[in-house]
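Undergrad: Generate coordinates for the sequence data below:
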Amino acid sequence: MAKNENKNAEPQTVDLNQQRKVRREKLANLQAEGRDPFQITKYDQTHHTDECKTLYQAHEDELLAGRTVPSTEGLDEAEARMVMNNDYNERRAIMDAQPIHVSIAGRMMFKRVMGKASFCNIQDLKGKIQVYVARDAIGEDAYADFKKSDIGDIYGIKGFLFRTKTGEVSVHAEELTLLTKSLQVLPEKFHGLQDTDTRYRQRYVDLIMNEDSKNVFIKRSQIIKEIRNFLAGRDFIEVETPTLVSNAGGAAARPFETHYNALDEDVKLRISLELYLKRLIVGGLERVYEIGRVYRNEGVDTRHNPEFTLMELYQAYTDYYGMMELTESMFRYLAETVCGSSVVSYNGIAIDFGKPFRRLTMNEAIKEYAGVDFDAVTTDEEAKALADQHHIEFEARHTKGDIVNLFFEEYCEKNLIQPTFIMDHPLSISPLTKKKPTDPEKVERFELFINTWEMCNAYSELNDPIDQRERFAQQDRNAEAGDEEAQHTDEDFLNALEIGMPPTGGIGYGIDRLVMLLTDSAAIRDVLLFPTMKSIDK
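TA: Got it, this is the predicted structure:
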């Protein structure tokens, strides 16, 4: 091999099939020699890459305290280089006298062979670190094996930490162990994995090649962890409820259907968590929540995926105002804890969670942004006439409440950038919500909007079983009229309400949309590890 040959990337002119063939031949040779890397079952990893750098820096600060960089003022280039080399050697001698030994493991992402010594970069969960590989340190046979290694191979490396002349904390390898032979070729390093479709289909490659993508999913895990911490501080109990249900209720959405062979029954995948969690409130579990997958047979766009993560929580003896306080406090806590500030940037826009969230009724918002006062509208016919005047399409079955919602979607949502609670929705679009005592056409409900997106939906929960039965009956009639998203009567849930449910506040949060906001991600697929994709024809 020629001296100084750059092995960072395999020649792009070489056919990929040939590269894969060569990798398999290398594996076969190792196996024939009794050194099959796939027979290794474990490796003693003592440190991650970020820990190595932090540990070395602290050790260096301690041992080199008081030393200053010598001045090269007035020296020519050769003299200055000699002074700096001497200073580096003195510092290195002090550090090497008390070495920090580490054992790291990760994927090789870069390799440069230079005769008797080489460099490579090892990437693990926490980042990357440079490794210095010298023939005299690891032995001729091991060095020859290393020269045959490929980008993507997974190594275990034992050695000690040092700082190169260029200032980079590195590992001086003393022992290399090939843990996994990579048989596929990674995308070329400097261009990475840029094709969006491939990134979503082969997320494992995306996580290897794109650090930003990996960090999104690490932060997603942190967000969910901090949600649990916040709710634990308020004495909530985390529970799990069924995924396969006979009656998919709790939301307006088309369900997926399947068949339960053992029971010989058709069942549906849940579209919500609501009705089972309310049963638990009836049972005396006063504060409950669930974070789980739900499934809605609907379209796919930048903010919707048919399979997504929903969190719902229910708290006895409070109402939708209690849910507002909890939501505002939790979102502010998440911004400060996960993002480090109450002000979060999304697509260049500063979202301020530190200020009190604005509160508007739905009719107030429409009056502000569309100039229409629906509090002065008394009939469905008047509402439809206004829709015609404003060129808003509606269906014959729609009521005033539906028209109000269509006006809000058309005129208001696009203006709601900073956190805003939209309150007091029409009764006809809220079948599970308590009526407002002062206005029976409206319900005690709110949605939180941020960056024009609906972030959550909350109610003062309906606990009157007689009223609830009437609302279910209306939903059944809507279904008969062609509404595929209408809910159906759930007799067991009604039985639970007849047992008695205390006054309760409830809320549902789209976790994926929240992660999008806090990670500045443009599309929901960017925050789902394995988003729904159309199958590739084979």
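Undergrad: Every contact and neighbour count from this point should use C-alpha atoms.
TA: OK.
Undergrad: and the longest strand for this protein?
TA: strand 101-114 (DSSP state E).
Undergrad: Who are the packing partners of whatever helix or strand comes next after that one?
TA: The element immediately downstream of strand 101-114 (helix or strand, assigned by DSSP states H and E) is strand 117-124. The contact analysis (3 or more Cα pairs under 8 Å, 6 or more residues apart in numbering; DSSP states H and E) places strand 117-124 against strand 101-114, strand 127-134.
Undergrad: one step back: got the angle between the longest strand of the chain and strand 127-134?
TA: 70 degrees (axes from the mean of the first three to the mean of the last three Cα atoms, to 10 degrees).
Undergrad: please give me the structure for this one as well, since I'd like to look at both together:
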Amino acid sequence: MKNEQTELRIQKLDTLTSKGIRTYPDRFSTNYDLFEASQLDDGTSGVRVAGRIIGIRNFKKLIFITISNIQGSLQLLLKKDEIGEVLFNEFCDFLDIGDFLGVEGNMYTTKTNEKTLRIENYVFLGKALRTLPEKWHGLSNVELRYRQRYLDLIMTEDTQSRLLARTKMARAIRRFFEDEGFFEVETPVLQHTSSGALAKPFRTYHHSLETELNLRIAPETYLKRLIVGGFTKVFEFAKCFRNEGMSPQHLQEFTMVEGYAAYWNFEDTMKLMREMVLFILGQTFDTTTITIQGQKIDFSLEWDIISFRDLIFKNTGIDIDLYPDVKGLYKETQRKNIELDHSDIESLGRGNFIDLLYKKMCRPQLVKPTFLIQHPIDLSPLARANEDNPTLTDRFQLVVNGVEVINAYSELVNPIEQRKRLEAQALLKNNGDLEAMEMDEDYLTAMEYGMPPISGWGFGVERLLMVLTDSHTIKDCVLFPLTKKL
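TA: Purely as a prediction, here's the structure:
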């Protein structure tokens, strides 16, 4: 840790301590946050604020100081003839950029029209032993930005605003569902099976129970158990884990919001999700218009609705209904010179193959908010079959800027049909499809006690934030993304 700058700062710390100055005090009473103080009228007195020093401009008898936190910054003025020679010199001699400062004073506006607090008194609140980096804004080592996110938050305004928006967004989501009469619940992270989604789980071992367990890939089947138990509207902020490949749109650890409503179908949920997105935009960004890839998109306008079959046909010329088995579909993609990236493509079931084709050829073309409906039943082992066409499901996805933002269904509540589908998934898994779903006898038992009609949805908080902030990668939308161990 120690270098020349650090040694100098430690010496300053020791000197302050020898003078009887508390170098790490336990508290400082503020009456305004920094962003609030910056809105105060000139002449407001008795203003007490605190923050980290991120800028010092010394003009001998007066010093302009900038302090900041995640929500904003404030300029301070320290004048020798107003604060006194002792405190003025102590600041010059012992305080550095990165240190923490508590101040009291009154507000005024400078000649350059910047709100400023004239310091009447200040308190030293903590010494930074390391110097903040000067070239952080030009840092090309993205991995270091993720590894030292705390520095990224101090130094980069885009990071500050994006991750602050994440917190505001989570608050808005909770408020929306609570206002709609939903109960927030919590379900297990450690599970015996990896049901609820088509994904490869992380595995762990419980020593006392002497059993293998999975970290959950989705909270779905436990939330549905709650519907069996009498809840009618539930949602959860659920930490989920999927042992999948790295990509700009995927995290191995992410936060999913998932919920269910008894007596609803997917069309009810489609309406709810549109209202939710508009509420989130208003609460988080004070607008319904977002700029994506340089294009302004007003989410308050009508959203497109297109079927899975029509979308694939539009972009590839392939009618998936003409190919009931995966081998025929694979041959047709080869005939059309469509190359799909997968390590063992011939092991995939028809549903996962169609999903791969869609993600390669269709999804990137969807920029404006679009509801994708009528997914093949092979792709939706937990969704209700459409009554008019049982090869399709009553399901929708919201896609924006080539990203699947929300996934929703009319849920399958028939335990006999559910068992057949899970048996088919288990067969695929035994044949090498690692993302196929496992058999879940405990969930089937719950279903056999009876379920009402149900509609459910799920979406990733990070992925939604990625879309709404037009971010290049989902790692920019999580506070501490997973990085390689040094």
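Undergrad: quick one: TM-score?
TA: Aligned and superposed, the two chains score 0.94 in TM-score terms (TM-score structural alignment, normalised by the length of the second structure); 481 aligned residues with a Cα RMSD of 2.1 Å.
Undergrad: how far is the longest strand of the first structure from where the chain is centred?
TA: Its chain's average C-alpha position is 29 Å from that of strand 101-114 of the first structure, according to Cα atoms, centre = their mean, to the nearest Å.
Undergrad: Please apply the same query to stretch 168-187 of the first structure.
TA: That offset, for stretch 168-187 of the first structure, works out to 29 Å (Cα atoms, centre = their mean).
Undergrad: got it, and stretch 472-489 of the first structure?
TA: 34 Å.
Undergrad: Buried residues, it. List them.
TA: The neighbour-count check on stretch 472-489 of the first structure (16 or more other Cα atoms under 10 Å) flags 472, 474-476, 478, 483, 485-489 as buried.
Undergrad: on that earlier part again, can you name the residues of the second structure that the longest strand of the first structure overlays?
TA: Mapping strand 101-114 of the first structure onto the second structure (TM-score structural alignment) gives residues 46-59.
Undergrad: Residues touching the matching stretch, excluding its own?
TA: 28-34, 37, 63-69, 96-107, 117 (Cα atoms under 8 Å, 6 or more residues apart in numbering).
Undergrad: again with stretch 1-11 of the second structure
TA: 127-131.
Undergrad: Weed out the non-buried ones from the residues you listed.
TA: For the contacts of stretch 1-11 of the second structure, buried by 16+ other Cα under 10 Å: 127-130.
Undergrad: would you list these in a markdown table and tack on distance to residue 484 of the second structure?
TA: Output for those, formatted as a markdown table (distance: Cα to Cα, whole Å):
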| residue | distance to residue 484 of the second structure |
| --- | --- |
| 127 | 30 |
| 128 | 27 |
| 129 | 26 |
| 130 | 24 |
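Undergrad: sorry, back to before: farthest-separated two in the buried residues of stretch 472-489 of the first structure?
TA: Farthest-apart pair in these is 483 and 489; separation 14.5 Å (Cα to Cα).
Undergrad: Residue 487 of the first structure pairs with which position in the second structure?
TA: Per TM-score structural alignment, residue 487 of the first structure is aligned with residue 437.
Undergrad: Double-check that that match belongs to a helix.
TA: No - assigned with DSSP: H, G, I helix; E, B strand; the rest coil, residue 437 of the second structure falls outside any helix and is coil.
Undergrad: first vs last residue of stretch 38-47 of the first structure, how far apart are they?
TA: Across its full length, stretch 38-47 of the first structure reaches 22 Å between end residues, using Cα to Cα, to the nearest Å.
Undergrad: and that stretch, how far from the chain's centre?
TA: 29 Å.
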